[in-house]
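1. What follows is a predicted structure for the sequence shown.
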Amino acid sequence: MTADSARKIHVSVLLDECMHYLDPQPGKTYVDGTLGLGGHTEAILDLSAPDGRVIAFDWDEKAIERAARRLEKYGKRLVIDRRNFADISTGLARMGVKDIDGLLLDVGLSSLQLDMGERGFSFQKEEYLDMRMDNRGETTAASIIARATEQQLADIFFYYGQERQARPIAAAIVAHRKKEKIETTGQLVSIVAGAVPKRFHPKKIHVATLVFQALRIAVNGELENLARILDEGVEFLRPGATFCVISFHSLEDGIVKRKFKSNKSLEILTQKPVVPSREEIANNPRARSARLRVARKCYEKK
């Protein structure tokens, strides 16, 4: 994939709004905790020219390969570290970085993972039920489906997917796996659709959407990782630096809201989450559920 093609398949969500709050400046250092295909990072580097720099984290090897090619023109102003953003303390310590001027997270799936990953994130294609953002991990969606008890599956679907039909779906999965292994997206979609009575099929989303969301969150420990960086990331912010977080569902947004509110060293800049404009949603339908919350590190009182 060329740099130009990476730009075509990737549209950064709430880009202008993030740059407004982050306010990148020359000579300063920023962290993009979710590099993806590099859209937000590119904007930060452009706005902080000629000598601002970005430290970008991502644990998706394929995303890093494509983003690195897209952003190679920025040279040493960009440092990419293959790790989850939850390990920010380790990453920055290894680079000798003690503080930063801004931190950005976009915790949604990237276009690469949905459209080109071939890793089971989307139910639109027949793929293996992988769902690992980092292929070094051992747990896959297929392994959870194969090993989890019926109660464990129901809990995953209910708590991580807010799926009201969690119990019948879990029961159907356990019954089906006694007859054959469940290893593909198509198999899982068929089981979920058959387990949920037609009258309970949602009108605005696919019947399997929440189950896939729940499995992805469980495989990657997404909520635990988000909670961790919301605590540890603040420690690296210089006074006056901003922390921008884009989330895509209520579980994530709720964690961000609570963590920001409970941290006395932060001043909340967005009392309500910033949402995409109608124009942005028209140009990029995947942005429709995005929510941006921003907080600023307080200056110490004299």
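-> Yes, it's here.
2. contacts, neighbours, all on C-alpha from now
-> Fine.
3. what are the ranges of the helices in the stretch 201-302 of the chain?
-> 209-220, 222-232, 250-262, 278-283 (DSSP state H, counting those that start in this stretch).
4. Those helices into CSV, with extra columns for distance to residue 81 and mean neighbour count?
-> Listed next are these as CSV, based on distance: least, CA to CA, whole Å; neighbours: other CA atoms under 10 Å:
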stretch, distance to residue 81, mean neighbour count
helix 209-220, 18, 22
helix 222-232, 16, 16
helix 250-262, 24, 16
helix 278-283, 30, 13
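5. Compare those helices and give me the one nearest residue 21.
-> With distances scored as CA to CA, the stretch of those nearest to residue 21 is helix 250-262 (15.4 Å).
6. What angle do helix 222-232 and the closest one make with each other?
-> For helix 250-262 against helix 222-232, the angle by axes from the mean of the first three to the mean of the last three CA atoms, to 10 degrees is 20 degrees.
7. which residues touch helix 250-262?
-> 160, 223, 226-227, 230-231, 245, 247, 266, 268, 291, 293, 295 (CA atoms under 8 Å, 6 or more residues apart in numbering).
8. again with stretch 103-122
-> So stretch 103-122 is contacted by 9-11, 18, 22, 30-34, 36-37, 63, 126-132, 184-185, 212, 216, 233, 237, 241-248 (CA under 8 Å, 6+ apart).
9. before we move on, what about stretch 184-203?
-> Contacts for stretch 184-203 (CA under 8 Å, 6+ apart): 120, 122-123, 125-129, 142, 165, 168-169, 172-173, 176, 182, 207-208.
10. Now with 10 Å, please.
-> Under the contact criterion CA atoms under 10 Å, 6 or more residues apart in numbering, stretch 184-203 has outside partners 119-130, 141-142, 145, 164-173, 175-176, 181-182, 206-209, 211-212.
11. cool, stretch 295-302 as well?
-> 21-22, 101-102, 234-245, 257, 260-261, 263-271.
12. if we go to 6 Å?
-> The contact list for stretch 295-302 (CA atoms under 6 Å, 6 or more residues apart in numbering) reads 239-243, 265-269.
13. okay, the residues you listed in CSV with distance to residue 43 next?
-> Shown next, in CSV, are the contacts of stretch 295-302 (distance: CA to CA, whole Å):
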residue, distance to residue 43
239, 23
240, 20
241, 17
242, 16
243, 16
265, 27
266, 25
267, 24
268, 23
269, 21
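14. Among those, which are located in strands?
-> 239-243, 266-268 (DSSP state E).
15. mind listing the strands in the protein by residue range?
-> Under DSSP E, the chain gives strands at 29-32, 53-58, 78-82, 100-106, 237-247, 266-268, 291-297.
16. how far away is the most centrally placed residue in the chain from residue 42?
-> Centroid-nearest residue in the chain, with CA atoms, centre = their mean: residue 107, separated by 2.1 Å. Look at residue 107 and residue 42: by CA to CA, to the nearest Å, they are 17 Å apart.
17. another structure for you, compare them:
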Amino acid sequence: MEQENKKLPNNQLSSEAGYHVPVLLNESIAGLAIKPDGIYVDCTFGGGGHSRAILQQLNERGKLFAFDQDENARKNLPADNRVIFVPQNFRHLQRFLRLHKITKVDGILADLGVSSHQFDEAARGFSTRFNAALDMRMDQRQTTTAADILKTFSELQLHKMLEQYGEVTNAKTLAKIIVQQRTLTPLKTVNEFKQAVQSVVKGIPPKYFAQVFQALRIEVNDELGALKELLEQIPALLKPGGRAVIITFHSLEDRLVKNFFKAGTFSDSEADDIYGGRPESPLLVITKKPVLPGAIETKQNKRSRSAKLRVAERKQQV
């Protein structure tokens, strides 16, 4: 990662500094196997670290579409006419590429982690470290916040959300206490929520609340739904030989990516009527096992520790 960053001009690095450190940068670029005149998509532009590394590999005919639903990411755009910024969730990838007359691309990259900027900006409500409104919206245009979910979800809905998305050990108990406490006190801020559920916190509090906040964040932003929609668009969008590189940060995401790359579909209804087998996947799995960050990267960027990178290639013929 350090070597790649040193190649970048200072004016390109400045907007990224303090916003987000790109994870598995060298590995991502290697996985894309970039063609100099190709068309590439960075589904999660953020601080622009991955995008700048892609641009370094492109010639003047290459193009990069940078998607990001967080409007704050726009200020990190490099002054480069090869870049087209699309301020949308990557679940709408195909739709907005078609608006730009693009039906096929050479590579797709998605870094699914929350940006350091989002965690570090207290007002966004992503972090357990600051007292702020429980917001957690990546796209400020949407209306539902984490506080809304705590206020409106039923006990059963809260239980399932906490258990499935946060793997919270006492999810059922926590859901019950949330429903009880919200009738007594508002759960609109980080501190109000922490104090209200303090009696049922298990284990190490920071770790426990990190799991709870992960569950809330995934629900607020429909992260798994968006990821599924992205994955389902990949086979049709990639040119033969084109590659998809996905970086995940928890087991729920990684399992979706692993299974889709292997099968090329989420559907169980496409079994061959004659032989009873699934049609051959249009994707070739390049990474039999996920690529993990090395010791140097995890030491320099602690948020990279849970990252896993997987690569798939569109087969020439299926």
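-> Cool, the structure landed. Just so it is clear, the model here is predicted, and its values are computed rather than measured.
18. Give me the TM-score for these two chains.
-> Remark: TM-score between the superposed chains equals 0.93 [TM-score structural alignment, normalised by the length of the first structure]; 291 aligned residues with a CA RMSD of 1.5 Å.
19. Tell me the buried residues within the contacts of stretch 184-203 of the first structure.
-> Using 16 or more other CA atoms under 10 Å as the burial test, the contacts of stretch 184-203 of the first structure include 119-123, 127-130, 141-142, 145, 165-173, 182, 207-209, 211-212 as buried.
20. just checking, which of those residues belong to helices?
-> Mapping these onto helices (DSSP state H) picks out 141-142, 145, 166-173, 209, 211-212.
21. Turn these into a markdown table, including distance to residue 96 of the first structure.
-> Formatted as a markdown table, these follow (distance: CA to CA, whole Å):
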| residue | distance to residue 96 of the first structure |
| --- | --- |
| 141 | 36 |
| 142 | 39 |
| 145 | 42 |
| 166 | 46 |
| 167 | 49 |
| 168 | 51 |
| 169 | 49 |
| 170 | 47 |
| 171 | 51 |
| 172 | 51 |
| 173 | 48 |
| 209 | 42 |
| 211 | 41 |
| 212 | 39 |
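22. and which of those residues is nearest to residue 97 of the first structure?
-> Nearest to residue 97 of the first structure among these, counting by CA to CA, is residue 141 at 35.7 Å.
23. Alignment lookup: residue 149 of the first structure to the second structure.
-> By TM-score structural alignment, residue 149 of the first structure lines up with residue 154 in the second structure.
24. count of neighbours near its match?
-> 15 (other CA atoms under 10 Å).
25. From residue 177 of the second structure, how far out is it?
-> 12 Å.
26. go on, residue 112 of the second structure?
-> 31 Å.
27. Of all the strands of the first structure, which one is nearest residue 278 of the first structure?
-> strand 291-297 (13.7 Å).
28. how about that closest one, aligned to which bit of the second structure?
-> Going by TM-score structural alignment, strand 291-297 of the first structure sits over residues 308-314 in the second structure.
29. The matching stretch vs the first structure, average offset?
-> Here the mean offset of stretch 308-314 of the second structure against the first structure after fitting is 0.4 Å, by mean CA distance after the TM-score superposition for the first structure.
30. and that stretch, how far from the chain's centre?
-> Centre-to-centre, stretch 308-314 of the second structure and its host chain are 14 Å apart (CA atoms, centre = their mean, to the nearest Å).
31. aligned partner of residue 51 of the first structure in the second structure?
-> Using TM-score structural alignment, residue 51 of the first structure lines up with residue 61 in the second structure.
32. pretty sure its match is in contact with residue 36, am I right?
-> No - applying CA atoms under 6 Å, one finds residue 61 of the second structure not in contact with residue 36, separated by 7.7 Å.
33. who's more crowded, these two?
-> Looking at residue 61 of the second structure and residue 36 with other CA under 10 Å, you find the greater number of neighbours at residue 36, namely 16 against 10.
34. Residue in the first structure paired with the more buried one?
-> Checking TM-score structural alignment: residue 36 of the second structure goes with residue 26.
35. quick one: contacts for the residue nearest to residue 24 of the first structure when sequence neighbours are not counted?
-> In this structure, residue 24 of the first structure finds its nearest non-sequential neighbour in residue 48, 5.1 Å apart by CA to CA, 6 or more residues apart in numbering. Shown in contact with residue 48 of the first structure (CA under 6 Å, 6+ apart): 24-26.
36. Name the nearest of those residues relative to residue 59 of the first structure.
-> Distances from residue 59 of the first structure to the contacts of residue 48 of the first structure, taken by CA to CA, are shortest for residue 24, at 24.2 Å.
37. if I pick the closest one, what's in contact with it?
-> By CA under 6 Å, 6+ apart, the neighbours of residue 24 of the first structure are 44, 47-48.
38. Distance to residue 96 of the first structure for the residues you listed - can I get that in CSV?
-> Formatted as CSV, the contacts of residue 24 of the first structure follow (distance: CA to CA, whole Å):
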residue, distance to residue 96 of the first structure
44, 21
47, 24
48, 21
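39. Quick one: residues contacting residue 39 of the first structure.
-> residue 12 are the contacts of residue 39 of the first structure under CA under 6 Å, 6+ apart.
40. Per the alignment, name the residue of the second structure opposite it.
-> By TM-score structural alignment, residue 39 of the first structure lines up with residue 49.
41. Next one: that match from residue 67 of the second structure, what distance?
-> 13 Å.
42. what's the answer for residue 135 of the second structure, then?
-> Taken as CA to CA, the span from residue 135 of the second structure to residue 67 of the second structure is 22 Å.
43. How about residue 102 of the second structure?
-> 14 Å.
44. So for these two, which sits in the more crowded spot?
-> residue 67 (26 against 13).
45. Hmm, residue 84 and the more buried one touching each other?
-> No - counting by CA under 6 Å, residue 67 of the second structure stays clear of residue 84, with 8.5 Å between them.
46. burial count for the counterpart of residue 108 of the second structure in the first structure?
-> With the correspondence set by TM-score structural alignment, residue 108 of the second structure lines up against residue 103 in the first structure. Burial of residue 103 of the first structure is recorded as 24 neighbouring residues (other CA under 10 Å).
47. Please consider this matter closed, and thank you.
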